[in-house]
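Chemist: have a look at this prediction, sequence included:
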Amino acid sequence: MAKALALQGITKRFPLVLANDRIGLDLEWGEVLALVGENGAGKSTLMRIVYGLLPPDRGEMWVAGRPYRPKSPLDAIRAGIGMVHQHFMLVEPFTVLENLVLGLEPGSPFFLNLEQARRRASALMEELGFQVPLDERIENLPVGLQQRVEILKALYREAKILILDEPTAVLTPQEAEELFRFLRAYAAKGNAAIFISHKLKEVLQVSDRVTVIRDGRVVGTVRTPATSLEELARMMVGREVVLRVPKGPARPGEVVLEVEGLEAPPRLKGVSFRVRSGEIVGIAGVEGNGQTELVEALTGLRPHRGVVRYLGKPLPPLARRVREAGVSHIPEDRQARGLVLDFSVRENAVLGDQHRRPFRGFLGFLDGDRLEAHARELVETFDVRPRSTGLSARRFSGGNQQKIVVGRELLRAPRLLVAAQPTRGVDVGAIEFIHQRLVEARDRGLAVLLVSADLSEVLSLADRILVMYEGRIVGELTPEEAKGQPEGYLEERLGLLMAGVPA
């Protein structure tokens, strides 16, 4: 029987970058194939080629044994390929049903037959074993249901091959397990799926085989029962990787941040907590439950009500004043809030502090020598590659962009660090490095507020864990509570709290 998808010699060049170098890959009917690799390894480029968003420079593709040369995503859809993107491609003011039929409107040019679409969508949901409210607007749905809509949209278009890009980034552990059950059942019916993820534990849990890409080339394909987390990490990075950063007990000191009844529109509904020096306090929760509003309120980026005290004094509600007080901020979106992509590393390394000494020199001009020395310290200390201070930030991979942001914020020697999604979209090697730096900063006495949708990250780093649901803190847990309990005890309790169920 012909393979579901076969690629041979796929090559794609961009200026100064060989993104895909003669890649060969095959996907069998009835299997879930995981695709893993570091940021910049070429995974996304390869999938964009498969889905018709980019043309290959060289190489051949086959779908079900037939030559396949897509010129657009419409060709991919016609070939039976569907893709669920990391950032959902939904029209938020439209209903679920309207999103499902968009581009494939049933009926005539003069009459839209939504009832026909409703019957087909209902039958699909019955077959798949999950439900979404067809008449609800997308903007009113939690992210877990929005992802179901994306999957349903692909299957409504009769996708037999499903590509999922970082699909669990916005899910609770329970929702992720539901997704895995769906993928296994989908493949068991004779379909096929490609699962792209940085979460190696999930990769081993859901996939039949794993293909690893490094520096634009396939370095190997392994069957999941015969491999391990450590082997996959080594294949991805080309060296041994510490998957869980060694961390001693916290030594909390004085209260650095005190929050009482903090409210910020539209989702933050009154939270209270403290963060002390020498500890990492983690905020867990599915995205969209007030975490963004919390971070922006604390860093002076959003108006708010309530009390915020920093070292015993009210924290000024202006971003520049917050920064000057000694608060650093790793924003959740490095490209929108953390970097000016067309600025060099030299310029980005002092972003937010460029008006202060020692960077502001004689007559108010920037001191070029100081900027260069500071940028050189950043790229060396935080292992930014390539080791160039003159390259623009957009020329670096996502992981190295994140290192620039983390390095800038930690080199300021702050008293408080607000770290929002510090390793989002970052490969396993960069995750290891950033986690080590955060633990070292904690051990030097830094107070860290860690906000992350990655539950494994929170469990690995946090000394105390607060769970947010619908704009409120609904529980507090510590890793010590898991001692003497069955494996997965803490993850299960946190997952229930994240879903609004008392644990």
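Modeler: Received the coordinates, thanks.

Chemist: drop to CA atoms for contacts and neighbour counts, all remaining ones
Modeler: Noted.

Chemist: in the stretch 301-450 of the chain, which spans are helices?
Modeler: Along the stretch 301-450 of the chain, counting by DSSP state H, counting those that start in this stretch, helices occupy 319-324, 345-348, 368-381, 398-411, 428-443.

Chemist: format those helices as JSON lines; extra columns: distance to residue 262 and mean neighbour count.
Modeler: Output for these, formatted as JSON lines (distance: least, Cα to Cα, whole Å; neighbours: other Cα atoms under 10 Å):
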{"stretch": "helix 319-324", "distance to residue 262": "16", "mean neighbour count": "17"}
{"stretch": "helix 345-348", "distance to residue 262": "31", "mean neighbour count": "26"}
{"stretch": "helix 368-381", "distance to residue 262": "35", "mean neighbour count": "18"}
{"stretch": "helix 398-411", "distance to residue 262": "24", "mean neighbour count": "24"}
{"stretch": "helix 428-443", "distance to residue 262": "25", "mean neighbour count": "20"}
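
Chemist: got JSON lines for these, with distance to residue 459 too?
Modeler: Converted to JSON lines, those look like this (distance: least, Cα to Cα, whole Å):
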{"stretch": "helix 319-324", "distance to residue 459": "28"}
{"stretch": "helix 345-348", "distance to residue 459": "31"}
{"stretch": "helix 368-381", "distance to residue 459": "26"}
{"stretch": "helix 398-411", "distance to residue 459": "20"}
{"stretch": "helix 428-443", "distance to residue 459": "12"}
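
Chemist: adding another structure so you can compare the two:
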Amino acid sequence: MGRDEETKAWEGTPNATAEDGKAQEPVIEMRDIVKRFGDFVANDHVQLKLHKGEVLAILGENGAGKSTLMNILYGMLRPSSGEILVRGQKVEMDSPEKAISLGIGMVHQHFMLIPPFTVAENIILGAEPMQGLTVDLNGAKKKIRELSEQYHLMVDVDAKVEDISVGMQQRVEILKVLYRGADILILDEPTASLTPQEIDELMEIISHLTKAGKSILIITHKLKEIKCIAHKCMIIRQGKYIDTVDVCSCSEDDLAAMMVGRKVNRVVEKKTQEPGEVVLSVKNLHAKDYRGVEILKGLNLEVRAGEILGLAGIDGNGQSELVEILTGLAHATEGEIQLLGKDISCKSPREIFDAGLSSIPEDRQKHGLVLDFSVAENLILQNYGEAPYSKGGILQKKAIEEHASKMIEKFDIRPKGCESRAAGQLSGGNQQKVIIAREVENDKSLLIAFNPTRGLDVGAIEFVHKYLVEQRNKGRGILLISFELEEVMGLSDRIGVIFSGNIQKSFAGNEADEYTLGLYMAGGKE
């Protein structure tokens, strides 16, 4: 099933009507849900209905209250007011255990797995089947294999989680909730970290689940995926319920406008301009991955001032290793890297930053933020020792918070006034905005943007794309690495296709098409 399909994943409508012709009772109903955090209202009288065998997409801007609503349904938060009905019965959802007992399972955006444990050990953790005084691991493996085959999930029960792909880890999370008997699945931003191929596979899995009678609530910003897999779409804006619509009757532009409250320009506007001097030069770069296997194999590239070089490729072909080397987090085994004519090979991250490179990292929580630090502190991570943020070695709280207030307003970081809130308390999309605000405002000669719009809504994506083009127009060199082909094609002046640790082919930005790029991304040729 292709991601570009504009039609539904299957014919017909979900089981909204019983055999006798009467309207079927919702399996989940949330009525007038309100959730307050102090003076901040995250959910403001939100309504939700989900029927058996239905995929209901929940669409809203970053910080609109989508995850809060699902955390309430899963018992991780208590509503300030409102009521929840499961299969027509009013319930007090006071814990995840209660939700699980009612057949509700949740797959979180950031997976809850233990890397050194095997797939089977992760799935049964907390629900171990016993045989006398010992865990019946063989019996559990048999049940997991049966579930895996039934729902086309196909995992290796003996593999360690740390050794499998992100897409496979997500399958493990889905199997965890199925193993516990879930009939209602909540998927929070399930495709945020997946490759295009893994997204296709997930769409197939969701289709198999609904055909088996499972009901799915899916939070996503990706309109194509909503059009591909969802029956209905519920829109939330700034915590308020807007509408629930039949997906087949709405275009992607309609959904985007309802979500943001205005028409969204989804086409990047960019004038042609001549690039300037070479900002970044990489020659004959070789490197090994964490297993000691060579992952970069003589890679060459150049980024010039005033241009965006986009790298298109399937995850795992050396993109992460390339960025880690360029930013000083790892070292190459061979090769030359020059930034503005100066050798930055084997330099520290601080030295490389001072030399003129800023970056939006692939993993915002691992490399982009200190989650326990405030938003204001995260916005000055690289220049906390400079004026006006520091004086005589003492941090200047007022100057730091004033800077944060400006960035929050300029980059629409939500909720407003979150300067002193820990970055880990923000939604994933707003965490990404904090990083983008910091790195763009650093005003370095080269900006590396690795999946810069991951987890952002269409309005925020439009905003970030404008900023990247604006920086390019000001003469900055930008290396864009993205698994979203539309993003690479829409923004790039030049496109390089990376495969097996090397640049397979280069294109002018206006010459590339998805088919040809996809061909080279898979190692083929025209």
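Modeler: Received the coordinates, thanks. No experiment lies behind these values; they were computed from the predicted model shown.

Chemist: what's the TM-score here?
Modeler: Here the superposed chains carry a TM-score of 0.87, computed using TM-score structural alignment, normalised by the length of the first structure; 495 aligned residues with a Cα RMSD of 3.1 Å.

Chemist: minimum distance to residue 239 of the first structure: which of the helices of the stretch 301-450 of the first structure has it?
Modeler: For residue 239 of the first structure, the closest of the helices of the stretch 301-450 of the first structure is helix 428-443, at 9.1 Å, according to Cα to Cα.

Chemist: which part of the second structure matches that closest one?
Modeler: Aligned using TM-score structural alignment, helix 428-443 of the first structure spans residues 458-473 in the second structure.

Chemist: who's in contact with that stretch?
Modeler: Contact partners of stretch 458-473 of the second structure, identified using Cα atoms under 8 Å, 6 or more residues apart in numbering, comprise 61-62, 221-222, 256, 260, 264-266, 268-270, 305-308, 440, 452-453, 478, 491.

Chemist: mind listing what the aligned partner of residue 189 of the first structure in the second structure touches?
Modeler: Aligning on TM-score structural alignment places residue 189 of the first structure opposite residue 212 in the second structure. Listed by Cα under 8 Å, 6+ apart, the contact set of residue 212 of the second structure reads residue 53.

Chemist: try 10 Å this time
Modeler: By Cα atoms under 10 Å, 6 or more residues apart in numbering, the contact set of residue 212 of the second structure is 53, 150, 151, 183, 206.

Chemist: pull the number of nearby residues for the aligned partner of residue 164 of the second structure in the first structure.
Modeler: Residue pairing (TM-score structural alignment): residue 164 of the second structure is matched to residue 141 of the first structure. Residue 141 of the first structure: 17 surrounding residues under other Cα atoms under 10 Å.

Chemist: ok, now residue 64 of the first structure?
Modeler: 17.

Chemist: how far away is it from residue 225 of the first structure?
Modeler: In this view, residue 64 of the first structure and residue 225 of the first structure are 26 Å apart by Cα to Cα, to the nearest Å.

Chemist: equivalent analysis for residue 195 of the first structure, please.
Modeler: From residue 195 of the first structure across to residue 225 of the first structure, the span is 17 Å (Cα to Cα).

Chemist: one more: residue 154 of the first structure?
Modeler: Look at residue 154 of the first structure and residue 225 of the first structure: by Cα to Cα, they are 29 Å apart.

Chemist: those two: who's more crowded?
Modeler: Comparing residue 154 of the first structure with residue 225 by other Cα under 10 Å, the one with more neighbours is residue 154, at 22 against 11.

Chemist: would you say the more buried one is within a helix?
Modeler: Yes: according to DSSP: H, G, I helix; E, B strand; the rest coil, residue 154 of the first structure belongs to a helix.

Chemist: how about it, what's its match in the second structure?
Modeler: Mapped onto the second structure by TM-score structural alignment, residue 154 of the first structure lines up with residue 177.

Chemist: same check, this time on residue 60 of the first structure
Modeler: In the second structure, residue 60 of the first structure lands on residue 83 (TM-score structural alignment).

Chemist: the closest residue to that match other than its chain neighbours: which element?
Modeler: Of all residues not flanking residue 83 of the second structure in the chain, residue 31 sits nearest, at 5.3 Å (Cα to Cα, 6 or more residues apart in numbering). Here residue 31 of the second structure sits within strand 28-37, counting by DSSP states H and E.
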